[in-house]
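Asker: No letters, just coordinates:
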């Protein structure tokens, strides 16, 4: 079964499939990620305040602790669901880009998926693949070696997304320590990480919408002369 939800656009370029269905699904899921992150920020901010305040009632503390745990579940589930669909969209974009510019890619197609899953290399490989897709999908570019198109949007999205790892790792370190001060510091770092995740999700929405539109326009261009 095809991973695309929309039909093939009217184009003479064999192998090009529309990204609009998958793109719309990714945008919706990114919206859910943002909603879950906003919930986590609200609950996390309250937990941070409670940790620094005078002792509160047991019931109040338990209620916010429960909400804090549920916010973790919500953010993780929406993140995983969005990640799966995003990778499907990303792979399809890479396949289309091969039609637009067969010789314009520095890495083989498999890295469009494995680049996200292999530890360490996932810190830079997906960005390189994304930039090649962006270059190949630029309307008006000829088929062949793709001209390198600078994309501040892709770079901004990637920088913010990777930047969110720093406070996350720091928060995990503090979480292993004992004492209210360390716990409060862990919550603060987690809040920073979630805020960066919201910013990255907003930028990802723009990347998905822009690249989907670019590929649609590119697919509708007249078939080039062999």
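Answerer: Noted; the coordinates are in hand. As the structure is a prediction and not an experimental result, all values here were calculated from the model.
Asker: all contacts plus neighbour counts: C-alpha atoms, from now on.
Answerer: Noted.
Asker: After the longest helix along the chain, heading C-terminal, what element do we hit next?
Answerer: For the chain, the helix that runs over the most residues, judged by DSSP state H, is helix 58-100. Downstream of helix 58-100, the next assigned helix or strand under DSSP states H and E is helix 111-117.
Asker: tell me which residues in that next one are buried?
Answerer: Residues of helix 111-117 classed as buried: 111, 112, 113, 115, 116 (neighbour count, 16 or more other CA atoms under 10 Å).
Asker: another one to put next to it:
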């Protein structure tokens, strides 16, 4: 397996790279980070593709009138997108499990101080009410404690993390609204399509911002160890 730092081949039975002395721990952490990064990118592309596909439905709806509009046709056209958002949610869940493993290790490798104990890396996502604000604070603490940041840089990190979490919450809420929205009238159909486009955009932006945090935290921690 190639070394994460210098690229030299490390035998599986050796704990350190013979060329640069990097520990296999860093190599494994980088591999997990790359896997999370790629899965998030795949989620972003699926959401982005769904959004562009929904945008194509807006033109015929804007050209339709109350006399030419057929709710049965509109329902058949929008029904697959409910399944698409369900598939996106399943993909996000699978990615989230790997992300939790990565975050658990990143938390342990960041020197601190942390406002929440390590157990919140897992329980912060499933505890009611706390799961609305604990996850972004955990990610922020891990990020800023993984390197040395000026005040302006800390504000930038906070903006990225807050934007990521806001898009996650909006994406989940808009996807739920899209699933229960009706298409009995032309106005309802147009509103449903706009909901779907907004949900897809939020999902894509959330994945992209999460990719940025995973990349930067992994890079900082590997560089600090080196």
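Answerer: Yep, it's here. These figures come from a predicted structure and were not determined experimentally.
Asker: What's the TM-score once they're superposed?
Answerer: Put the two chains on top of each other and the TM-score (TM-score structural alignment, normalised by the length of the first structure) is 0.72; 202 aligned residues with a CA RMSD of 3.5 Å.
Asker: Packing partners of the longest helix of the first structure?
Answerer: helix 20-52, helix 111-117, helix 125-137, helix 180-219 (3 or more CA pairs under 8 Å, 6 or more residues apart in numbering; DSSP states H and E).
Asker: can you list contacts of stretch 89-102 of the second structure?
Answerer: Applying CA atoms under 8 Å, 6 or more residues apart in numbering, the contact partners of stretch 89-102 of the second structure are 29, 32, 33, 36, 39, 40, 43, 121, 122.
Asker: wait, which of those is closest to residue 86 of the second structure?
Answerer: residue 43 (12.3 Å; CA to CA).
Asker: The closest one and residue 167 of the second structure: what is the separation?
Answerer: 14 Å (CA to CA, to the nearest Å).
Asker: before we move on, what about residue 136 of the second structure?
Answerer: Separation of residue 136 of the second structure from residue 167 of the second structure (CA to CA): 12 Å.
Asker: List the contacts of residue 44 of the second structure.
Answerer: Taking CA under 8 Å, 6+ apart as the test, what residue 44 of the second structure contacts is 203, 204, 205, 206, 207, 208.
Asker: most neighbours, which of those?
Answerer: residue 203 (31 neighbours; other CA atoms under 10 Å).
Asker: Spatially nearest residue to that one (excluding sequence neighbours)?
Answerer: Once flanking residues are discounted, residue 203 of the second structure sits nearest to residue 171: 5.3 Å by CA to CA, 6 or more residues apart in numbering.
Asker: Burial check on that neighbour, number of neighbours?
Answerer: 23.
Asker: Just to check, it is in contact with residue 200?
Answerer: Yes: Residue 171 of the second structure is within contact range of residue 200, at 7.1 Å (criterion: CA atoms under 8 Å).
Asker: Please identify the deepest-packed of the helices and strands packed on helix 58-100 of the first structure.
Answerer: Comparing these by mean neighbour count (mean count of other CA atoms under 10 Å), helix 125-137 ranks first with a mean of 23.
Asker: which residues in the second structure does that helix match up with?
Answerer: Mapped onto the second structure using TM-score structural alignment, helix 125-137 of the first structure spans residues 134-146.
Asker: what's the matching stretch in contact with?
Answerer: So stretch 134-146 of the second structure is contacted by 103, 106-107, 109-116, 120-121, 124-125, 154, 157-158, 161-162, 165, 213, 216-217, 220-221, 224 (CA under 8 Å, 6+ apart).
Asker: Identify the residues contacting the closest residue to residue 121 of the first structure other than its chain neighbours.
Answerer: Counting by CA to CA, 6+ apart, residue 115 is the residue found nearest to residue 121 of the first structure once chain neighbours are left out, at 6.5 Å. For residue 115 of the first structure, the contacting residues are 121, 122, 125, 126, by CA under 8 Å, 6+ apart.
Asker: any idea how far the equivalent of residue 115 of the first structure over in the second structure is from residue 110 of the second structure?
Answerer: Residue 115 of the first structure maps onto residue 124 in the second structure, with residues paired by TM-score structural alignment. With distances taken as CA to CA, residue 124 of the second structure is found 18 Å from residue 110 of the second structure.
Asker: ok, now residue 154 of the second structure?
Answerer: 16 Å.
Asker: Which one of these two is surrounded by more residues?
Answerer: Between residue 154 of the second structure and residue 110, counted using other CA under 10 Å, the more crowded position is residue 110 (20 against 15).
Asker: show me what contacts the more buried one?
Answerer: Applying CA under 8 Å, 6+ apart, the residues near residue 110 of the second structure are 142, 145, 146, 221.
Asker: What sits closest to residue 40 of the second structure if chain neighbours are left out?
Answerer: Nearest non-adjacent residue to residue 40 of the second structure, counting by CA to CA, 6+ apart: residue 207, 5.4 Å away.
Asker: How about the contacts made by the one you found?
Answerer: 40, 41, 43, 44, 164.
Asker: Wait, the third one touches residue 204, no?
Answerer: The reference is to residue 43 of the second structure. Yes: contact criterion CA under 8 Å: residue 43 of the second structure and residue 204 qualify, at 7.2 Å.
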